[in-house]
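[1] Need the 3D shape of this:
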Amino acid sequence: MPLTVVVGGFFGDEGKGKIVGYLALADRVAAAVRTGATNAGHTVVHDGNVYKLRALPSAIVNPHTRLYIARGALVHYRVLLEEVEKYNARGRVVVDAGTGIITDEHVERERRDEHLAKRIGSTLTGVGAAMVDRVLRKLALARDIPELRELTGDVQELVWSHLDKGDSVVVEATQGYWLSLYHGTYPYVTSRDTTASAALSEIGLGPRDVDDVIVVFKAFVTRVGEGPLPGEIPPEEAEKLGWVEYGTVTGRRRRVAPFNIQLAKKAVRANTATGIAITKVDVVFPEAKGVREWEKLPKEAKKWIEELEAELGVPVLFVGTGEEVVDTIDRRREVARR
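    A predicted model of the protein is given here:
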């Protein structure tokens, strides 16, 4: 049952989309399932194309991969349909009939909520309001939306079918461990759990279905919105280091801090990680830009990664060295030989 779950280890924006895109191509993944909601944007760059995805899985870069949206996810149906048309994905996409639907009314409710806007720093994309309606059992589902009728199906059954045939399946979770409603920096969190266990629950899978859990970290930490960020550095220092980034969905500038080993340790343990991916290594170590072989990585970058690996107690299987999906060092064979 070759199922891999990809989750974030910090506050989101770690590069999960890049890793899912890489796996889709390198492992010829048969299906990818996106969990979470459309308040999280994943950016994937491949062959000169930039995919900014709020609903579809980042495995879209492999034209042969089926693209599924989990039953426990929440999507704004217009956002979904726009992505399906923009990226010519019709025929590959299946939305579970039970997927929750965000409406303009949910967005308006959030925009009127000063607590969310000013104190929490919410993206105000209607996700929290839709989650409230889901809990109260009055939320519209994908099966209720005529425009989605051709796209709906039973994603749980489809994934089971893939696993029974031995197909490779990737689960793409959203945001990061420290934004979990239960385990993150409450109240400065998102409206759902963001762990690997929660992603499986949204699809309807169990722990024994899983082969690997890849926790993705960036080589530095970023956070959008309010809430604690240990070791946060001033904006001017971030500019000098070249660590300036902006959110995919909101366009807001991300707050920045150096890599935090304590936050990483807890994320690794809570997600029962079997492997780690580190992205944006080229931003911290510019000489690593575009390197795709471990032997050619700068010595200081290698040393830093090996020290992280030793402290976290889990192998670093993937090293991201550029925006392009294939600018990735894949260490799985090397680790397997140890």
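
[2] rest of the way, CA atoms for contacts and neighbours
    OK.

[3] Surely residue 196 and residue 269 touch.
    No: using CA atoms under 8 Å as the test, residue 196 is too far from residue 269 to be in contact (11.1 Å).

[4] These two: which has the busier surroundings?
    residue 196 (27 against 14; other CA atoms under 10 Å).

[5] Now for the nearest residue to the more buried one once chain neighbours are set aside, how many residues are close by?
    For residue 196, ignoring the flanking residues on the chain, the nearest one in space by CA to CA, 6 or more residues apart in numbering is residue 271 at 5.6 Å. By other CA under 10 Å, 22 other residues sit near residue 271.

[6] One more, so I can put them side by side:
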Amino acid sequence: MANIVVFGSQWGDEGKGKIVDMLAEKSSAIVRFQGGNNAGHTLVVNGEQCILHLIPSGVLHPGKKCLIGNGVVLDPIVFCEELDKLAEKGLDVSANRLMISKKTHVIMPYHCLVDSARESTKSDSKKIGTTGRGIGPCYEDKMHRCGIRAGDFANKELLLEKIEKALEEKNVLFKHLYGVEPVDAKAIYEQVLPYAERLVPYLGDVSSAIQKANEKGGQVLFEGAQGTHLDIDHGTYPFVTSSNTVTANAASGSGCSPRDLDRIIAIVKAYTTRVGGGPFPTELFDADGDYMQTKGGEFGATTGRKRRCGWLDMVVLRESVRLNGPTELAITKLDVLSGLKELKICTAYKYNGELVDYPPQEQNGMAYVEPVYETLPGWDEDITDAKSWDDLPLTARKYLERIQELSGVTVGIVSVGPDREQTF
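    The predicted structure follows:
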């Protein structure tokens, strides 16, 4: 069976959770390979909404192994809260089916404090729109080689020692740069200890779990968070997340070989949205943008923040294709466009007097581009009951065909509503 990577091709919020949930049915294991609880996947099954932040979306399917890879940064408090909520729904969240890599770095309370203190000192124009959940500071500690890893939770003496070491420098910053009270290492230790004890049974070797699943002929599904243009290297820096969101990180973030990645699915919202700061060339400030925002229910699953909305940007998508090499596209929220008389697609940018097909590589270059549009006819029909290509209005099919032509990638999946069944 071919392994599958699912990635977001825009700025996140493309509907990855729903597609992962659908594909999980035929997978034996689902792996989350990067990001933290700054991402939220909203699933709707039989009309009931379920929002996940850390645990892979496949948890809604009984018997599926759900793995959290080493590329993730895990908030133990959020993880335990998520376990409890899923257990209340009657789902099996035991260590028999959930595993956390011992190499996964852990978000500590002082990471959240650094995040909020740092952002509060910036002017509005300098804010990057962080969720304040300690994601960036945790990744910083990982690179600084002073991070707490999930495996450390099994060794209490080592855990306290590493907390003390991590706070030596941070307490200087808290006191002298951010003007907040220093943090007591022992208090932090006591705060996280109950959660650490709950996490220990879930610790394991995710690399081996992936290998065993493949050896048994099972399909492994790799689930990313956020989107390509929030990638720390390839996104709209500095308005990005703190990890690599591109498909190449599916291997390094979970502990397997790139040769294990077979089918790569780009999740593409039928229009474009973005949360937080940063350039957004096709952003709309008119009735069409309001229509998408309202009809699409465009609010962040994690933050509740209103999402900025705009026309589909093929320059952004073209770059995602180049960086990720998708074998197919999954178009989501196509139903949201029903009722718009005309649809626009950004096919190129004008930048420094030239026509460009890919985003400028200079920092903040996308803030100075002018989108070049082509216009297509819309449709009025309600498509939420569509079960196949032939059920779509001709103009909807033409819209999808144009996306295929401009991206060079086949549309393999279409979603026409939030429920699991509204996909073909």
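
[7] what residue of structure 2 takes the place of the residue nearest to residue 196 of structure 1?
    Taking TM-score structural alignment, the alignment pairs residue 271 of structure 1 with residue 324 from structure 2.

[8] Check the gap between that match and residue 28 of structure 2 for me.
    24 Å (CA to CA, to the nearest Å).

[9] same question, residue 84 of structure 2
    For residue 84 of structure 2, the distance to residue 28 of structure 2 - CA to CA - is 23 Å.

[10] Between those two, tell me which one has more neighbours.
    Neighbours per residue, other CA under 10 Å: of residue 84 of structure 2 and residue 28, the larger number sits with residue 28, 20 against 14.

[11] Tell me which residues touch the aligned partner of that one in structure 1, please.
    Counting by TM-score structural alignment, residue 28 of structure 2 corresponds to residue 30 in structure 1. When contacts are counted by CA atoms under 8 Å, 6 or more residues apart in numbering, residue 30 of structure 1 is found next to 24, 64, 65, 66, 162, 167, 168, 169.

[12] Swap in 7 Å and give it another go.
    65, 66, 167, 168, 169 (CA atoms under 7 Å, 6 or more residues apart in numbering).

[13] any idea which helix or strand carries residue 6 of structure 2?
    Using DSSP states H and E, residue 6 of structure 2 sits within strand 4-8.

[14] Can you tell me what sits against that strand?
    Applying CA under 7 Å, 6+ apart, the set of residues contacting strand 4-8 of structure 2 is 14, 16, 220-224, 226-228, 247, 261-268.

[15] Can you give the distance of it from its chain's centre?
    Relative to the centre of its chain, strand 4-8 of structure 2 is centred 10 Å away, using CA atoms, centre = their mean, to the nearest Å.

[16] That one vs structure 1, mean deviation?
    Compared with structure 1 after the fit, strand 4-8 of structure 2 shows a mean deviation of 0.3 Å (mean CA distance after the TM-score superposition for structure 1).

[17] After that strand, heading C-terminal, what element do we hit next?
    helix 16-24.

[18] and for that next one, what are the contacting residues?
    Contacts for helix 16-24 of structure 2 (CA under 7 Å, 6+ apart): 6-8, 30, 41-43, 57-58, 221, 223, 267, 420.

[19] again, 6 Å this time
    Outside helix 16-24 of structure 2, the residues that touch it by CA atoms under 6 Å, 6 or more residues apart in numbering are 41, 43, 57, 58.

[20] is it true that the first one touches residue 55?
    Spelled out, it's residue 41 of structure 2. No: shown here, residue 41 of structure 2 and residue 55 do not form a contact pair, counting by CA atoms under 6 Å, at 9.6 Å.

[21] top helix in structure 1 by residue count?
    Assignment by DSSP state H gives helix 299-312 as the longest helix of structure 1.

[22] Where does that one end up in structure 2?
    So helix 299-312 of structure 1 sits over residues 394-407 in structure 2, by TM-score structural alignment.

[23] Same question for stretch 2-13 of structure 1.
    Taking TM-score structural alignment, stretch 2-13 of structure 1 hits residues 2-13 over in structure 2.

[24] Could you measure from residue 87 of structure 1 over to residue 80 of structure 1?
    For residue 87 of structure 1, the distance to residue 80 of structure 1 - CA to CA - is 11 Å.

[25] and those two? which has more neighbours close in?
    Taking neighbours as other CA under 10 Å, residue 87 of structure 1 and residue 80 compare with residue 80 leading, 19 against 14.

[26] And residue 233 of structure 1, what's its match in structure 2?
    Checking with TM-score structural alignment, residue 233 of structure 1 has residue 284 as its match.

[27] How about the contacts made by the closest residue to that match other than its chain neighbours?
    Excluding its sequence neighbours, the residue lying closest to residue 284 of structure 2 (CA to CA, 6+ apart) is residue 310, at 4.8 Å. Contact partners of residue 310 of structure 2, counting by CA under 6 Å, 6+ apart, are 272, 282, 283, 284, 289.

[28] ok, back up a step: separation between the residue nearest to residue 196 of structure 1 and residue 156 of structure 1?
    Where residue 156 of structure 1 is concerned, residue 271 of structure 1 sits at a distance of 21 Å (CA to CA).

[29] Show me the strands in the stretch 1-150 of structure 1, by range?
    Counting by DSSP state E, counting those that start in this stretch, one finds strands in the stretch 1-150 of structure 1 at the ranges 3-8, 31-34, 42-46, 49-53, 66-69, 74-76, 93-96, 100-102.

[30] try the stretch 301-424 of structure 2
    308-310, 312-313, 328-332, 342-351, 354-356, 370-377, 411-414.

[31] Remind me what the fifth one packs against, helices and strands.
    The reference is to strand 354-356 of structure 2. Applying 3 or more CA pairs under 6 Å, 6 or more residues apart in numbering; DSSP states H and E, one finds that strand 354-356 of structure 2 contacts strand 342-351.

[32] how big is the angle separating the strand it packs on from helix 394-407?
    20 degrees (axes from the mean of the first three to the mean of the last three CA atoms, to 10 degrees).

[33] what residues does strand 342-351 of structure 2 touch?
    312-315, 355-357, 369-378.

[34] picking up where we left off before, could you dump the contacts of residue 30 of structure 1 to a markdown table with neighbour count and distance to residue 95 of structure 1?
    Shown next, in a markdown table, are these (neighbours: other CA atoms under 10 Å; distance: CA to CA, whole Å):
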| residue | neighbour count | distance to residue 95 of structure 1 |
| --- | --- | --- |
| 65 | 21 | 15 |
| 66 | 20 | 11 |
| 167 | 17 | 19 |
| 168 | 21 | 19 |
| 169 | 27 | 16 |
